[in-house]
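Novice: Sequence first, predicted model second:
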Amino acid sequence: MSNSLRDQLLKQGLVSKDQVQKAEADKRKHRKQAKKKQPQAAQQMTEAERTRKLAAKRQAEKIARDRQLNLKREQERQAQARKAQLKELIESNQVAREPGEVSYNFTHGKRIKRLYLSANQHKQLVAGKLAITCFKGTYYLVAPEVAERLRKADESLFLHRNPPPSEADDDPYADYPVPDDLMW
């Protein structure tokens, strides 16, 4: 009873031995091809997976670049807004320079700069009641409070301010006035 279909067909004479051998050979051939195709299919799957992973990696890199670019743009926007605020602060609180013939020398970086001011403004600068600040290559006279705010906001804007004279100075010669006709 356990005769296979092949044996039954051979007994009845419906197929020849050559046909059975050919069928078995074809069957073996198909099995070998199926085994060879399985690694190719697996390889194709791994290539598809690699492609997906590569696409996902590229997408993640693009998102990271976009975030960095947006962060940089936002920082630039904030810096511009900050500069605009500082410019507004300087321009709204500047003391108009009165043209004069008295020069006031101060340092800007490693260079000595000179401003020509009126005698009154010169005295105020010397006394520490005015300060000098520079914004985009232009020098402005501002109140000391404004200069302090500028120094806190951006050190590069603040240039020069004389310290106010202290009342604690014990000048031993304060009681002795300098004669007007003294020549050096």
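Specialist: Okay, I see it. Residues are numbered from 1 along each chain as shown.
Novice: For the rest of this, base every contact and every neighbour count on C-alpha atoms.
Specialist: OK.
Novice: Tell me the helices and strands packed up against the longest helix along the chain.
Specialist: Determined from DSSP state H, the single longest helix within the chain is helix 17-93. Counting contacts by 3 or more C-alpha pairs under 8 Å, 6 or more residues apart in numbering; DSSP states H and E, helix 17-93 is packed against strand 138-142, helix 144-153.
Novice: Use this one as the comparison:
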Amino acid sequence: MVKNALQAQLLKAGLVDNKKAKKLSKQAQHEQRTGENKDAELRAKIEQDKQLKLSKDQSLDQEKQRQLNEKALQAAIVQMIKQHKINETDGDSVYQFIDDGKIKKLYINQQIYNALVTGSLVIAKDQAQYAFLPKALAERINEKMQGFIVVNNADATNDQVTDEEDPYAAYVIPDDLMW
């Protein structure tokens, strides 16, 4: 029994015998069966790729959400600094501090200067400028995010290690020394 018109034509022409025709039809059936297995493997691979893409997309979404939360927190801190900064600070006293490895100099009034030296006020970054903030607000800002507070003399400790042979060990250099 010949299933294919091409096989029937080949048999009539005498180019192929019945044994060879049966063998070819069995090979065709075998290829069809294994082709279905290949389809199953292909489906499994597609499903695996979908799961991989889904997990990758979820991790990207989490990263984007984290970045958005960080930006929102930075904006909230900038808003807090703008609302609570002390505005009337201009004066004749000079206060020098280090920011990003550079010495910065601010001209402030004596009251602000004394508050900075004692640690009741701190200096914070206000975008391209500097703002003077109360110590309590600075602590709240540092709890939320680091990097905004530039100078906090309340944290400064004067427990410097001195050499016993140093002749000037008994002399303490004050922080508010004016040159």
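Specialist: Okay, I see it. Please read these numbers as outputs of a predicted model, since none were measured by experiment.
Novice: what angle separates the longest helix of the first structure from strand 138-142?
Specialist: Between helix 17-93 of the first structure and strand 138-142, the angle comes out at 60 degrees (axes from the mean of the first three to the mean of the last three C-alpha atoms, to 10 degrees).
Novice: which element follows helix 17-93 of the first structure toward the C-terminus?
Specialist: As assigned by DSSP states H and E, the chain's next helix or strand after helix 17-93 of the first structure is strand 94-95.
Novice: so where is that next one in the second structure?
Specialist: The alignment of strand 94-95 of the first structure onto the second structure (TM-score structural alignment) spans residues 85-86.
Novice: what's the matching stretch in contact with?
Specialist: 131, 132, 133, 134 (C-alpha atoms under 8 Å, 6 or more residues apart in numbering).
Novice: which residue lines up with the last one in the first structure?
Specialist: Residue 134 of the second structure maps onto residue 143 in the first structure when the alignment is built from TM-score structural alignment.
Novice: residues contacting the nearest residue to its match once chain neighbours are set aside?
Specialist: Distances taken as C-alpha to C-alpha, 6 or more residues apart in numbering place residue 130 nearest to residue 143 of the first structure, at 5.0 Å, with adjacent residues excluded. Going by C-alpha under 8 Å, 6+ apart, residue 130 of the first structure touches 121, 124, 141, 142, 143, 144, 161.
Novice: Likewise for residue 121 of the first structure?
Specialist: By C-alpha under 8 Å, 6+ apart, residue 121 of the first structure lies in contact with 97, 98, 130.
Novice: Which member of those is positioned nearest residue 54 of the first structure?
Specialist: Comparing the contacts of residue 121 of the first structure against residue 54 of the first structure with C-alpha to C-alpha picks out residue 130 as the nearest, at 63.8 Å.
Novice: Which position in the second structure pairs with the closest one?
Specialist: By TM-score structural alignment, residue 130 of the first structure lines up with residue 121.
Novice: what do you get for residue 51 of the first structure?
Specialist: By TM-score structural alignment, residue 51 of the first structure lines up with residue 42.
Novice: Against residue 49 of the second structure, how distant is its match?
Specialist: Distance of residue 42 of the second structure to residue 49 of the second structure, given as C-alpha to C-alpha, to the nearest Å: 10 Å.
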